[in-house]
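Asker: Okay, structure incoming, though there's no sequence with it:
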C-alpha cells in the first residue's frame, strides 16, 4: 500500500496582526504594532500550498480559529452584546483583546505531535494536540484544534486523536515544532526525536533570557500515549544558549526528512552525544550540519534557514523550500551552495518563496505545516474536502479575497463588524471543507436550536 507524507498547512486567519505576543520570538517582538495585511498573508500561505501540489506532493488544509475569542472574554467576566464586550476589553485590557484575536493557529507545526501507524503499538495514526501553555494567546487553541483534528481524522479504527496534555507547567507541549521523525523512507519504521528545552522535575541547565517552552515530561508523555517503541525514541535537550538567541522551538534550528537531518552546529546541548545516539538507532542517518562560522545563530534566526521544508519529491530527490529571506543572505546562500555541491548530500535542489507576512510574525515555511504520514486507506478515511487541488485552491483564494481585509491594526480588533465578518467567513469555510461544526459560535447555535 502506498505511503506518503501529507503536509497539513494552516490557513492564515482574518485577524492576522502584529502585537508582539510571543516573548522569545525575535521577529514577533521586532514587528510589534506594525500594520498587517491578512489578505496577503493568507494568499502567500495558499501559494505555498499550491506549490507543493505542483511538485507532486499531497497537500491538505487546516482552517483558522474563531477570533476574537468572545467565549474567552465572557469567561473572564465581561458582559453585554458582542459589541459591548469588545469595546470594554479594548478600553480596559487592550493587550488581552490582542491575545484573544491572535491568528497564531496558522502555524500548525504547533497544532499537534503525530505518529504514523507504522510506528505505534496499536497500528493507528496517533495525534496529540499541543497545549501551548507557555503563551496565553496560543493556550486558547487546544480545544478547537482537537475538534478540527477529530473532524478530519474521523475513523476511530485508523486514527486516535488524544486530548491535549494537562495544562500545567510540568507538561508544556509545543507540538511537532519540537519533534522530528527520521526514517530510511516515509513508509519504513521511524525514529522519533523529541527535543525539549527543560526538565520540569529533574532540573538541569536552562536558558537565562527566554523561556524554554517544551518540557521533557511532556515529550515523554506524548511518546507513551502514541505507543512508541522506546528503542526508537530519543529525548534530547536543546542548547539553552540557542533559546536565548531566539530559537524558541527546535524547528528554528533543525529540520529532518526521511534519513536526513539538516541542523545547526549549536542546536543540541550535547551535540556529539545526540548525533551518536541518532546514528546508533538509525544507521542510515545523514546529518548535514551547518557550522556557526558559516551561519551564525543570529543569521539563522533572522533568515529562518532551518524553518524550511525538506521534502522528498515523487522522483526521490530531496528538495528544500526556503523563505525568500534566505536568498538575501550571502552567508546562508554560500552555506546552501556548499551543501548542494556535495555529492554525498541527498538534498538536490532548493527554491525560495515569499512568506513575508508570516515571517514578520516569526513563522517560516515549516511553521505553517503539520506533517502526517498516511497510507492510501488512511488518506481515504480522512475528511475528503481538506485535500488541496486546483479547484479548491481557486475557491479558497476567492474566499480570502471576499472576506479578508488588506490592512489590520490592533485598534481594528474592537470593530464588531470584523467579528461578524469572520464568523460568516468561517461558517462558509467549514462547509467548503466539509468539516461540520467545529467553532464555538457554530456549536452554540446548534445548542440553541
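Answerer: Structure received. Just so you know, these numbers come straight off a predicted model, no measurement behind them. Residues are numbered from 1 along each chain as shown.

Asker: Could you use CA atoms for every contact and neighbour count after this?
Answerer: Noted.

Asker: Who's the closest spatial neighbour of residue 291, skipping the chain neighbours?
Answerer: Leaving aside its sequence neighbours, residue 291 sits nearest to residue 265 (C-alpha to C-alpha, 6 or more residues apart in numbering; 5.1 Å).

Asker: check contacts around the one you found.
Answerer: By C-alpha atoms under 8 Å, 6 or more residues apart in numbering, the residues touching residue 265 are 271, 289-292.

Asker: ok, and here's another one to check against it:
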C-alpha cells in the first residue's frame, strides 16, 4: 500500500489586509495598517504550490472564506442592506468590521487536525476543524471550514468529519499548527505529537504558563481530539510549549518546531521539560530511531527564529532527501542564513533548503508552514478526494487567471467598508466554486 503526505495550501482571499488582529503574533501587530496587495499575496501562494507539485509532492488547494462576513455583522445587531451594514459597522465598530474582513483562513495549518487512517481504530481519515476560540476573527471560521473539508474530502467510506470542539477557553484548539505526526514512512502507523500552551481547567496559578501573551491551545483540546480520532494511547505524546517562548511571540508550536517522518527540527527552548519530551517521543516511536536536530540559542535566538520564521517551514521528503522550505526572510537574516549554510554543509540530516518569497503572508505572521494543512492519504483515499482541489498545471493556470481577474493590488483598512469589495469577493468565489467543483459551500453565509 502506498501513502503520501499531501499539503493542502490555503488560497489567499480577496480581502487580504493588515489590521493587526492577532495579539501575540509579533508580525501581525508590527505591520498593522500597512497597505496590502491581495493579488500579489495570492500569486505568491500559488507559486509555492506549483513549485511543491513540481518537486513531485501531492499538492492540494483549499479555498478562502467569504469576506466581509456580513452574516456575522448581521448576527451582532447590524441591519439593513449589505451595504448599509458595512457602512454602519465602519462608523460604529471599525475593529469589528476589520475582524469580519480578515483573510486569515489562508493559513490552513489552523484549519483542522487530521489523523490518517493508518493511525485510527476504524481505519478512516478523521478531520476536526479548529474552533480557534482565542480570536474572534478566527472563531467564526470553523463552520465554513467544515463545509469546505466535506466538499474536498467527500467520501463517507474514507473520511469522518467531526464538529469543532466547544468554543470556550478550556477547549481552545488551533488545529495542526500544534500537531506533528512522526512515522518511519507514510504508509506505516505513526506517533501523534500534540503540543499545548496551557491546561484549560488548571486552577494552580503557580503552574508554568505564559504571562504576556495567551496560550491558544489547551491540553484538554488536544486530548479530546485524540479521543475523537480513535488514536492508540501508546502512540500519543502530549507536550507543553515553553511559556517563555510564547511570551516572545511563539503563538503556535509551528513557529518553534517542525517535524517530518522520523525527524524533529526544533529550538532548544521549544518545550517545557524538553529532554523528557524527547524521551517520550523516542519511547512511542518504536519503529525506528527518531532523529532530533536541536538549534541552540547561541546558533539562532528565539527572537531571530520569530523574525525569520525559520521553524515555520515545511520539512518535506524530495527524492528521499529531507528538504526544508523556508521563507525568504531566512536569507535576509544573517545569523539564520549562516546557520542554514552550516546545517546543509555539515550536519547531513537536512539535505537541502529552498526559500520562497511569501512577504505578503509573512507581514501578517504566516510563513510556509502556516499556509498548509498536512493530510496523509493512501492511494484509494487520494483517488476519493475532490479532483478539483488537487494542483495540476491546468488548475494552476486557471487559478492565476482567476486571481488576476478578480483581485485588487492595493487594499487599506478604509477599503473594507466598500460594498464593491464585497461584490468582488462574492463574484470571485462563485467562479471559484465552479473551477474547484466545490458546490454550495458559501450559500449559508449569504
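Answerer: Everything's here; your move. What you see is a predicted model, and the numbers here were worked out from it, not measured in a lab.

Asker: Overlay them and tell me the TM-score.
Answerer: TM-score for the superposed chains, counting by TM-score structural alignment, normalised by the length of the second structure: 0.98, backed by 441 aligned residues with a C-alpha RMSD of 0.9 Å.

Asker: quick one: the residue nearest to residue 291 of the first structure from residue 327 of the first structure, how far?
Answerer: Separation of residue 265 of the first structure from residue 327 of the first structure (C-alpha to C-alpha, to the nearest Å): 21 Å.

Asker: where exactly do the strands run in the stretch 101-250 of the second structure?
Answerer: Secondary structure of the stretch 101-250 of the second structure (DSSP state E, counting those that start in this stretch): strands at 112-115, 125-129, 159-161, 179-182, 191-196, 236-240.

Asker: among these, which is nearest residue 317 of the second structure?
Answerer: Smallest distance to residue 317 of the second structure across the strands of the stretch 101-250 of the second structure (C-alpha to C-alpha): 13.0 Å, for strand 179-182.

Asker: Mean per-residue distance, that closest one versus the first structure.
Answerer: On superposition with the first structure, the mean distance recorded for strand 179-182 of the second structure (mean C-alpha distance after the TM-score superposition for the first structure) is 0.5 Å.

Asker: circling back: residue 216 of the first structure: which of the contacts of residue 265 of the first structure is nearest?
Answerer: residue 271 (17.4 Å).

Asker: coming back round to it: for the strands of the stretch 101-250 of the second structure, give me TSV that also has mean neighbour count and distance to residue 402 of the second structure.
Answerer: Formatted as TSV, those follow (neighbours: other C-alpha atoms under 10 Å; distance: least, C-alpha to C-alpha, whole Å):
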stretch	mean neighbour count	distance to residue 402 of the second structure
strand 112-115	26	26
strand 125-129	26	27
strand 159-161	20	30
strand 179-182	24	33
strand 191-196	25	37
strand 236-240	20	42
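
Asker: In CSV, list those along with distance to residue 65 of the second structure.
Answerer: Compiled in CSV, those are given as follows (distance: least, C-alpha to C-alpha, whole Å):
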stretch, distance to residue 65 of the second structure
strand 112-115, 15
strand 125-129, 14
strand 159-161, 19
strand 179-182, 23
strand 191-196, 27
strand 236-240, 31
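
Asker: ok, and the closest non-adjacent residue to residue 18 of the first structure?
Answerer: residue 32 (5.1 Å).

Asker: my read: that neighbour touches residue 20, true?
Answerer: Yes: at 4.3 Å, residue 32 of the first structure counts as touching residue 20 under the criterion of C-alpha atoms under 8 Å.

Asker: how near is residue 52 of the first structure to residue 84 of the first structure?
Answerer: Noted for residue 52 of the first structure: a distance of 44 Å to residue 84 of the first structure, by C-alpha to C-alpha.

Asker: Who has more neighbours out of these two?
Answerer: residue 52 (17 against 14; other C-alpha atoms under 10 Å).

Asker: which secondary structure elements does the helix or strand containing the more buried one contact?
Answerer: Following DSSP states H and E, one finds residue 52 of the first structure within helix 38-54. Helix 38-54 of the first structure sits against strand 58-62, helix 356-360, helix 390-403, with contacts defined as 3 or more C-alpha pairs under 8 Å, 6 or more residues apart in numbering; DSSP states H and E.
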